[in-house]
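Trainee: the sequence isn't on hand, but the structure is:
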C-alpha cells in the first residue's frame, strides 16, 4: 500500500510538471507564429525586422533596442522575450487579440504629417521620444492642433558651440513662421539677433557622436551660396526632439507655400534629411600636383552637393563639388593615382565632372568602396530642374 501511494504521488507530480512545459512550448509556438504575420514582422516603433520582444501590456512586438525604452516605462509597458520568457495563456490571448496594426491605428492615429518617425538606424533620443510620445504621453491618440512645435513661434534655450573657442554657450533661439526665419541671440537680446537664418535652405540632423552629446543636433543653412553649420544640444531629450520637429513643421509650411501643387509625399523628404555619407578623405588641388590635405566630407544627396570642411565641427565649408548625373558627364571610380604627393592614404576615388577631375584619398579600402557606392547612387539619379540652378551657382563660385 505504501508503494502504491508513493507511485501515485510521483505520477501526479510528473503530470503537473509536464503540463506547464507543454503550455510553455505551445504558447511559444503561438507567439512565433504571431510575429511572422506581416503586420507584426517589424518592430512597432522603429521598423526593425524580426522583433524578438513584446509588450504584454500594449500588445505589440518590438526589437531589442526599442525594448530598452519600454523597460523604462514600467507603468505603461511590460516587456517579455517571446523566445525565453514564460507566457501564460491569458497573455498570449491578449497578444492574439491585439498586435502592431491595431496599436498603430490607436497610438498613431493623429501623427502630424511632418512629425519624424524614426527608423532602426536613428539615434537613441529620437527613438526614445517617439516611444514616450506614443505610449506615455499619448500625444497622437486625439487630434491636437496646439502642439508646442506647431504654433506660429517656437522659442527656447539651446547650448550652441562657439565658432572661435569651441565652447558650448546657452543661447536663445526663436523659430518664426511669419517670416520663415530661425534667429538666435546672445545674452543681451536688446541688441537684436546674432544671426537671422532663412528657412529656405534650413536642415537639421541629429549628430550625437560628432557633437559629443546624446542630444546633439546639427543645423545647416546657406548664406550667399555657402553652407554653414550650427552645432547645438539641449539637456532635455523631449525638448531637442521638439526643436527638430518644429524645424520640420516650419519647413513643411514653407515648402507648401513655395510648391503649392506638390503633394505631402513629395515634400516630406525635403523637410529635413540625413546625409548620405560623412567622413574624412584627403583632397588635392585642381592640378593634382598640390599636397593632399585631410578634409571632412559630407554628401547631401538631395542637393547633389559634396561639401568639405577642415574638421567635422567647422562652422563654414571650405568648398563644394556638385555631383551631377551620368548623362551630363559625371562619373566616379576607384583608382591608385600616380604623380601625387603628400598623401598618407592610398585608396583613391576619382570624380569626373564636365569641368575638372577631383582626386580624393581614403584611409581604407572599405571607405573607398563606400564613397564610390554612394556617389554612384547620386550620379545614377536624373537631375531635377532646381539642380541645374545649383550647378550653375557652384560653377560661378570658382
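Mentor: Right, received. Where do you want to start? What you see is a predicted model, and the numbers here were worked out from it, not measured in a lab.

Trainee: okay, CA-based contacts and neighbour counts for the rest of this
Mentor: Fine.

Trainee: center of the chain - which residue?
Mentor: residue 122 (4.1 Å; Cα atoms, centre = their mean).

Trainee: how close does it sit to residue 302?
Mentor: As for residue 122, its distance to residue 302 is 19 Å (criterion: Cα to Cα, to the nearest Å).

Trainee: try residue 372
Mentor: Distance, residue 372 to residue 302, by Cα to Cα: 17 Å.

Trainee: again with residue 391
Mentor: Applying Cα to Cα to residue 391 and residue 302 gives a distance of 13 Å.

Trainee: what do you get for residue 91?
Mentor: With Cα to Cα as the criterion, residue 91 and residue 302 are 46 Å apart.

Trainee: take the one below as the second:
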C-alpha cells in the first residue's frame, strides 16, 4: 500500500472513530463530512469547506477522498497526529465553550449566510471561547434595513429600533421620524431566514400577529454579519420575554420556542368549503410550533388569506392521500385531504413528490402532542380560514 492510500485510510478511520464527533460536520452537523480543515483539526462538509477557504490564515482545507495527502503538499505525519489529537468534539469544546443560549446554531439545511457568520464568529472572531469576551445581548439595537413594500415589490430603506426591555420592535418610514409605522410586540414575533423566497441571500422574514392575522415583513441588509446580528438580537429579546412569561420552565425548554422555521412551503391548489368551488393556486407555509397551515395568494404577501389549525389525531384531525370520490382538481391531480372537526380541506399538489412531502410534514405535526400554547392559538385562529 502506497503512502497516499495509507494516509487516506487513516483519515477515513478518523472519520468513523467513536467519541470524536467526526462523523458529522463540526460546523453544521451534516452527516458524513468528507473534507478536513487540517489547520484546525476538524472534519467538515463540502458547503462549510467553501466558507473555510475564505480565511486561509485560520483554516486550510482538503478533501479526504479526492485530494492527495502526501509529503509533497503537507507534512502528513504531523497533520495526521494533529487530526488524531483534536477531532470535532475537542475543537468544538474549545471554540464553542460559551455560546449564548439565544444564539442560533445553523443546521445543514440552513441558508449560507447563517453558516458563514457562525463559522466566522467561531474561528475568525473567536466570540465563544472560554477566555474570550462574553457575548451578551444589548437591550437596544437600532439600524437600517431594506424592507419590501406591502403593496409593491420595491425594497426601501427603513429605520428599525429594538428595545428588549420594552419587549418591542419598531420601524419608521422616515429616518428621523418620531412616530413608528409599526410597533411589534416581541411576544408575537418570529424571525426566519427565507433567502430563496425573498430573492436575496440575506433575506429575513419577520412575522407577527396583527388584529388576528399574520403580518409578514420581508427585509435584508447588504452585510451578512449585520443581518445575522439582527436575527440573534431578536432571538435574545424573545428569550428574555419567554423567561419572564414562563419563569417555571428551564431555559432548555424555552430555547426551541425562541424562533422557528417553516416545516414545509410551496404551492398547492385549494377548493372551498363546499368542495364545488374551482381549485385556486395558493402558496402554503406550515408552521409546526403553532400547528398552523397558512396560505397566501403569493409567497411575499403581507397578510395570509387564511389558516388551518392542525390539532391532534385524538381530537379528530387527520390527513389522507387523494381527494374524496367525485372531486377533481384543476391542473394538478396529486391530491390530499385534511380532516378537522369542522370540515374537510382539499388540496392538489404539482407532483407526487410534493404530495408525499406534504403528507409527511402534515402527519409529523399531527403526531406531536398539543401544548397549552397550541390550544390558545387554535382559539384565536378559529374562523380565519376564508379563501
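Mentor: Yep, it's here. The structure displayed is predicted, hence computed values, not measured ones.

Trainee: give me the TM-score for these two chains.
Mentor: After superposition, the two chains reach a TM-score (TM-score structural alignment, normalised by the length of the second structure) of 0.93; 376 aligned residues with a Cα RMSD of 1.6 Å.

Trainee: quick one: residue 220 of the first structure is in a helix?
Mentor: No. Read with DSSP: H, G, I helix; E, B strand; the rest coil, residue 220 of the first structure is strand and lies in no helix.

Trainee: any idea what it aligns with in the second structure?
Mentor: In the second structure, residue 220 of the first structure lines up with residue 207, judged by TM-score structural alignment.

Trainee: can you report how many residues neighbour the residue lying closest to residue 134 of the first structure once chain neighbours are set aside?
Mentor: Sequence neighbours aside, residue 107 is the residue nearest to residue 134 of the first structure in space, at 5.7 Å (criterion: Cα to Cα, 6 or more residues apart in numbering). As a burial measure, residue 107 of the first structure scores 18 neighbours (other Cα atoms under 10 Å).

Trainee: do the same with residue 37 of the first structure
Mentor: Residues within reach of residue 37 of the first structure, counting by other Cα under 10 Å, total 12.

Trainee: and the gap between the counterpart of it in the second structure and residue 89 of the second structure?
Mentor: Applying TM-score structural alignment, one finds that residue 37 of the first structure aligns to residue 17 in the second structure. Remark: distance between residue 17 of the second structure and residue 89 of the second structure (Cα to Cα) = 11 Å.

Trainee: same thing with residue 178 of the second structure?
Mentor: From residue 178 of the second structure over to residue 89 of the second structure the distance is 50 Å, taken as Cα to Cα.

Trainee: can you give me the offset of the longest helix along the first structure from its chain's centre?
Mentor: Secondary structure of the first structure per DSSP state H: the longest helix is helix 2-35. On the basis of Cα atoms, centre = their mean, to the nearest Å, the separation between the geometric centre of helix 2-35 of the first structure and that of its chain is 48 Å.

Trainee: average gap between the helix or strand following it and the second structure?
Mentor: Next in sequence after helix 2-35 of the first structure, counting helices and strands by DSSP states H and E, comes strand 53-55. Compared with the second structure after fitting, strand 53-55 of the first structure deviates on average by 1.0 Å (mean Cα distance after the TM-score superposition for the first structure).

Trainee: for strand 53-55 of the first structure, give me every contacting residue.
Mentor: 60-64, 67, 70, 77-82 (Cα atoms under 8 Å, 6 or more residues apart in numbering).

Trainee: let's go with 6 Å and repeat that
Mentor: Strand 53-55 of the first structure has contacts (Cα atoms under 6 Å, 6 or more residues apart in numbering) with 60, 61, 62, 63, 77, 78, 79, 80, 81, 82.

Trainee: now do the same for the residue nearest to the centre of the first structure: helix, strand or coil?
Mentor: coil.

Trainee: distance check, the corresponding residue of the second structure for it against residue 69 of the second structure.
Mentor: Matched across to the second structure, residue 122 of the first structure falls on residue 110, judged by TM-score structural alignment. Applying Cα to Cα, the value for residue 110 of the second structure to residue 69 of the second structure is 31 Å.

Trainee: can you check residue 244 of the second structure too?
Mentor: 54 Å.

Trainee: ok, now residue 162 of the second structure?
Mentor: Distance, residue 162 of the second structure to residue 69 of the second structure, by Cα to Cα: 50 Å.

Trainee: same question for residue 375 of the second structure.
Mentor: 58 Å.

Trainee: these two: who's more crowded?
Mentor: residue 69 (24 against 15).

Trainee: between residue 372 and residue 302 of the first structure, who's got more neighbours?
Mentor: residue 372 (18 against 15).

Trainee: need the counterpart of the more buried one in the second structure.
Mentor: Per TM-score structural alignment, residue 372 of the first structure is aligned with residue 359.

Trainee: tell me which element that match is part of?
Mentor: Element membership for residue 359 of the second structure, per DSSP H and E: helix 352-367.

Trainee: for that helix, buried residues please.
Mentor: Going by neighbour count (16 or more other Cα atoms under 10 Å), the buried part of helix 352-367 of the second structure is 354, 355, 356, 358, 359, 362, 363, 365, 366.

Trainee: pick the one among these closest to residue 234 of the second structure.
Mentor: Among the buried residues of helix 352-367 of the second structure, residue 365 lies closest to residue 234 of the second structure (Cα to Cα), at 25.6 Å.

Trainee: just give me the neighbour total for the closest residue to the closest one other than its chain neighbours.
Mentor: Using Cα to Cα, 6+ apart and skipping the chain neighbours, the partner closest in space to residue 365 of the second structure is residue 288 (5.9 Å). For residue 288 of the second structure, the neighbour count with other Cα under 10 Å is 20.

Trainee: if I've got this straight, residue 230 of the second structure is in a strand?
Mentor: No. Remark: residue 230 of the second structure does not belong to a strand; assigned using three-state DSSP, it is helix.

Trainee: how about the strands in the stretch 1-150 of the second structure?
Mentor: For the stretch 1-150 of the second structure, the strands defined by DSSP state E, counting those that start in this stretch occupy 35-37, 42-44, 61-63, 140-148.

Trainee: now do the same for residue 334 of the second structure: its match in the first structure.
Mentor: Aligned counterpart of residue 334 of the second structure in the first structure: residue 347 (TM-score structural alignment).

Trainee: ok, and the closest non-adjacent residue to that match?
Mentor: Spatial nearest neighbour of residue 347 of the first structure, excluding adjacent residues (Cα to Cα, 6+ apart): residue 362 at 5.0 Å.
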